[in-house]
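J.: Sequence below, structure please.
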Amino acid sequence: MTDTADRPVASDAPRELARLASADNFRDVAGPGAGYPVAGGGRVARGVFYRSNELQLTAADAGTLADLGITRIHDLRGQMEIDAHPDVEVAGASWHHVEISGIPMELVSGLEDAESAVRVMREVYDAFVRTPGARAAYAELLTDLATAPVPQLFHCTAGKDRTGWAAALLLEIAGVDRATILTDYLLTNTVSTATRAKYLALIAEHLGEDKKAVYEPTMVVEESYLQTAYDAVTELYGSVDGYLRDGLGLSSDTLTRLRARLVG
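T.: Sure, this is the predicted structure:
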């Protein structure tokens, strides 16, 4: 039995147009328009799950999230990231911390060239699949998304890596094809240009103009990063279904409930 009663009705209406000036990587997991098509018919339901970068929100943007009816915010960042930039409170939403390790600052601070930066990013995505801590955190997140009232939002700092893998898994569960999942993942590079430009300007100011090219791979998403996670899934579990069941330990009931919420 699925729990469709607390799932918003899929819609292309005003919530599709919601953009946050203070969180440029905020978007609906369902994608643009009426939502991504899924295998077997139907589309990913809009207004159920949202993704974002850190919630350093203006009062107007916090009000927008409250108006969307978001009931739960999952913060995937580490404690140091949270302490530096705590989330702005959103009326009506509870806050849930489920930490997933992101880009190791000790490795990033010593980067010498862009190739090293790409290697670090691939290691990050490999760790999402291989490390017990990351698997436990993703299992906790997906279980909560399946069982707590919706709509819900999850985010990390840039909303691209930890958040990107979570969104990819949701779209996999919904039955979206891999090419569409990749296109959705790469949207970060389009919608977050302002944030990226801001941080690259800071790098140029403090480290020198030549360092921008070195650090830029850590500020974007690339197909090879996501593919690294999929490669680890295939190596260790054979398939995404195997990873979800054996790697994350998600029950058939949890996956069924998630898909019921995801597919309109």
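J.: Please make it C-alpha for all contacts and neighbour counts, starting now.
T.: Noted.
J.: just checking, residue 85 touches residue 75?
T.: No - using CA atoms under 8 Å, residue 85 is not in contact with residue 75, being 11.5 Å away.
J.: More neighbours: which of those two?
T.: Neighbours were counted for residue 85 and for residue 75 using other CA atoms under 10 Å; residue 75 has more, 27 against 13.
J.: Spit out the contact partners of that one.
T.: With contacts defined as CA atoms under 8 Å, 6 or more residues apart in numbering, the neighbours of residue 75 are 95, 96, 97, 98, 99, 154, 155, 156.
J.: next up, for comparison:
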Amino acid sequence: MEHHMNETERPGSPLPFVGCENVRELGGYRTQDGRKVKHGVFFRGPALCDIRLPEDRALFASLGIRTVLDLRSESERRNAPDPVLEGVEYISRSALRDAQGRDVDFDIEAIFAGGEQTVSEMLREVDGGYAHMPFQNSAYVELFRILSEQKVPVYFHCSAGKDRTGIGAALILLALGVDRETVIQDYLVTNTCRPKSRHQVEQLLKRFFSPERAKELAAVTAGVQRQSMERALGTIAQKYPRFEDYLAAECGVNADTLQRIRTLYLE
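T.: This is a model prediction of the structure:
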């Protein structure tokens, strides 16, 4: 399989898409036992509707993706559907639901138009989402089923490839034995590879807020915060002192399956 990241490059570097930001792979990260995550297996990013340019479509096709897991809500998928890709199995599982089990939708423009109150509510909802996204979540059960059944290479995504996708990437890396700090650093890479998106969000925000506040909010809404991932990992650790117990209880990954996954995807 063709790889698009030189193995001497820093793991987690964005792939060279022209019109689509924040497409990355998990290959190259070292595990705590000295092995390395295989290249060309796990790809994370934004919605595929962002891959429009011919050169970007060709690059995506060259990855050999077998399965696409869409972590967005039903309305997000309906408003910006992924294209049909020949030979690719498409699976949709919303990764963010409210306390009543309903999909959480983010109409960004409507939220911004509501001023400080609605923006604050959105930020609280996203932050709170990190505390419960890892639990009773069929999207991440599905992600590990894809791994276990070797339906790879897999591309998993939400809208921006940062929050719901970030949790999915973290769970994979932790399951493979990558250390906690490396997992957090991979999550934070989003902040350096979405400059166009951040600018667009900032311009939108300027319609509703002062330039200073717009810039501040753009950094938060278009990027990610270390405290968010720490909150997710902290809640997992509080409930399950051993990550293996979390995987078994919440992701359907028992000890034998975990060993098999590590054998398949580490080198």
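J.: Let me see the TM-score of these two.
T.: The pair, once superposed, lands on a TM-score of 0.83 when counted by TM-score structural alignment, normalised by the length of structure 1; 249 aligned residues with a CA RMSD of 2.9 Å.
J.: re earlier: can you list the contacts of residue 75 of structure 1 in JSON lines and add distance to residue 261 of structure 1 and secondary structure?
T.: What follows is those, written out as JSON lines (distance: CA to CA, whole Å; DSSP: H, G, I helix; E, B strand; the rest coil):
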{"residue": "95", "distance to residue 261 of structure 1": "21", "secondary structure": "strand"}
{"residue": "96", "distance to residue 261 of structure 1": "20", "secondary structure": "strand"}
{"residue": "97", "distance to residue 261 of structure 1": "22", "secondary structure": "strand"}
{"residue": "98", "distance to residue 261 of structure 1": "21", "secondary structure": "coil"}
{"residue": "99", "distance to residue 261 of structure 1": "24", "secondary structure": "coil"}
{"residue": "154", "distance to residue 261 of structure 1": "16", "secondary structure": "strand"}
{"residue": "155", "distance to residue 261 of structure 1": "19", "secondary structure": "strand"}
{"residue": "156", "distance to residue 261 of structure 1": "22", "secondary structure": "coil"}
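J.: Any of those buried? List them.
T.: Applying 16 or more other CA atoms under 10 Å to these, the neighbour count classes 95, 97, 98, 99, 154, 155, 156 as buried.
J.: Redo those residues as a markdown table? Include distance to residue 135 of structure 1.
T.: Compiled in a markdown table, these are given as follows (distance: CA to CA, whole Å):
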| residue | distance to residue 135 of structure 1 |
| --- | --- |
| 95 | 21 |
| 97 | 15 |
| 98 | 11 |
| 99 | 11 |
| 154 | 16 |
| 155 | 17 |
| 156 | 16 |
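J.: where does the residue most central in space within structure 1 land in three-state SS?
T.: The residue lying closest to the centre of structure 1 (CA atoms, centre = their mean) is residue 163, at 2.0 Å. Using DSSP: H, G, I helix; E, B strand; the rest coil, the three-state assignment for residue 163 of structure 1 comes out as helix.
J.: quick one: it and residue 52 touch, right?
T.: Yes - with contact taken as CA under 8 Å, residue 163 of structure 1 and residue 52 are classed as touching, separated by 7.5 Å.
J.: so what's in contact with the two at the same time?
T.: Listed as contacting both residue 163 of structure 1 and residue 52 by CA under 8 Å, 6+ apart are 154, 155, 156.
J.: Which one of the residues you listed is nearest to residue 247 of structure 1?
T.: Taking CA to CA as the measure, residue 247 of structure 1 lies nearest residue 154 of these, at 20.8 Å.
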